[in-house]
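> After the sequence you'll find the predicted model.
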Amino acid sequence: MAEQGVPPVPSPAAMSYPAASVGLPTGPEVLRTYSGAFICLEIIFGALVWILVAASNVPVPVVQGWVMFVSVTAFVCSLLFLCAYLCGLVHMIPVNWNFMDLSFHFFAFVFYFGAFVLQAAVSSLANLMRNENSTVLHLSNHKIGLNVAATIFAFAATVCYGCSMVLGFRRWRQ
């Protein structure tokens, strides 16, 4: 029988790995939080940016290539991040998930802000360069509309990543 007041000796396996630090619930309950809702919106808006830029036939490949890279990469990473919470993998991987959440959303916010600015530049230049003497960029009204819609959804995705970053910062500081 163990003595009173003496803590049990922990096993070496329990001492070798730090416990996972998780601030969000796992499973379907994560979808009931603000962070889960923002991650879902990030996935939806990121997919719309990706689809709309691809549908415009990428008239400025250098600039919109970056927009496509950011939107596809952020889409995949957000989807993996959400799946890790839905499947409960956050309890199996010993990582500070609050810091991972903050750092992921910070970098996604910075990159998406840059992508939004570049997409807005393409949309505004296409609108200004519509006269007949211009050789810079000739777009039909349909492609201009696709680029403007992609700009709006890139802004919405940027705002969602910013809100997720703020919520992640609050969880990390607690």
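Structure received. Numbers count the residues shown, from 1 in each chain.

> from here on, contacts and neighbour counts on C-alpha atoms
Noted.

> Which strands or helices does the strand or helix carrying Ala108 pack on?
Assigned by DSSP states H and E, Ala108 belongs to helix 97-128. In terms of contacts (3 or more C-alpha pairs under 8 Å, 6 or more residues apart in numbering; DSSP states H and E), helix 97-128 is packed against helix 61-87, helix 141-173.

> and the gap between His142 and Thr151?
14 Å (C-alpha to C-alpha, to the nearest Å).

> If you could redo that for Gly88, that was the one I meant.
Distance of Gly88 to Thr151, given as C-alpha to C-alpha: 34 Å.

> So for these two, which residue has more residues nearby?
A direct count of neighbours by other C-alpha atoms under 10 Å for Gly88 and Thr151 places Thr151 higher, at 26 against 15.

> alright, now check it against this:
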Amino acid sequence: MSNTAQAMGHLPSGTGVCTTVPDMFYIPELIFDALVWCLVASTYVTPSNPQGWVMFVSVFCFVITFIWFFIFLCGGHRNSAGWAAADFAYHGLAAFFYLSSSVSLAYITLTFGPLLDLKYYRMDISAVVFSFISTLLYFIHAIFSANRWKTF
């Protein structure tokens, strides 16, 4: 096995989580999840169903990503192929959830946003942008996690 395959098939722990390619996305994911969460929570919830889905996705992904990051940071994953597969599965699911919530948030912002106060409309636009950035981060993390899982 080559050195690149060994390096790719290794699950880091400790501060190595902040330096390896798929795992260095944890911090930006947490930041953008929190931004979406705060921006959607501070606007009017009209209509409530799509906004509730966006809130669920942002809070769910923030909490699970934080737990996942903490497990990797503490070395609780034991460097197994099962953890690599679970890492890929979670980030793929999070990317799918975020894509669905981003599209619904963009639709609601375009439909009902101009009816709101300009301050809340701008906050909704910011939430849409940050939500699509989160989608991109989770998608990229899922792609790199799939490559790492494949090399195990």
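Okay, I see it. Please read these numbers as outputs of a predicted model, since none were measured by experiment.

> quick revisit: now the helix holding Ala108 of structure 1: how far from the chain's centre is it?
In terms of C-alpha atoms, centre = their mean, to the nearest Å, the centre of helix 97-128 of structure 1 is set 9 Å apart from its chain centre.

> what does stretch 27-38 of structure 2 give?
8 Å.

> Name the surrounding residues that touch that stretch.
For stretch 27-38 of structure 2, contacts defined as C-alpha atoms under 8 Å, 6 or more residues apart in numbering pick out 55, 58-59, 61-62, 65-66, 127-128, 130-131, 133-134, 137-138.

> Give the equivalent position in structure 2 for Phe106 of structure 1.
Counting by TM-score structural alignment, Phe106 of structure 1 corresponds to Gly92 in structure 2.

> dump the residue contacts of its match.
With C-alpha under 8 Å, 6+ apart, Gly92 of structure 2 has these contacts: Tyr138, Phe139, Ala142.

> which of those still touch in structure 1?
Listed in the original numbering, the contacts of Gly92 of structure 2 still in contact in structure 1 are Tyr138, Phe139, Ala142 (both residues aligned by TM-score structural alignment, their matches' C-alpha atoms under 8 Å).

> For Ala94 of structure 2, see how far away the last one is.
What it means is Ala142 of structure 2. 9 Å.

> ok, now Gln51 of structure 2?
According to C-alpha to C-alpha, Gln51 of structure 2 stands 17 Å off from Ala94 of structure 2.

> Compare neighbour counts for those two and give me the winner.
Each of Gln51 of structure 2 and Ala94 has its neighbours counted (other C-alpha under 10 Å); Ala94 has more, 24 against 21.

> Check the burial of Pro47 of structure 2 by counting its neighbours.
10.

> again with the one 5 residues further on
Using other C-alpha under 10 Å, Gly52 of structure 2 is surrounded by 17 other residues.

> Check Val45 of structure 2 too.
Val45 of structure 2 has 12 nearby residues by other C-alpha under 10 Å.

> Now do the same for it: its match in structure 1.
Using TM-score structural alignment, the partner of Val45 of structure 2 in structure 1 is Val58.

> so that match makes contact with Gln64?
Yes: between Val58 of structure 1 and Gln64 there is a contact at 6.2 Å, judged by C-alpha atoms under 8 Å.

> Which parts of the helix holding Ala108 of structure 1 count as buried, going by neighbours?
Using 16 or more other C-alpha atoms under 10 Å as the test for burial, helix 97-128 of structure 1 gives 97-102, 104-106, 108-109, 111-116, 118-120, 122-123, 126-127.

> what angle do it and helix 141-173 make?
Per axes from the mean of the first three to the mean of the last three C-alpha atoms, to 10 degrees, the angle that helix 97-128 of structure 1 makes with helix 141-173 is 160 degrees.

> Brilliant, that's me finished.
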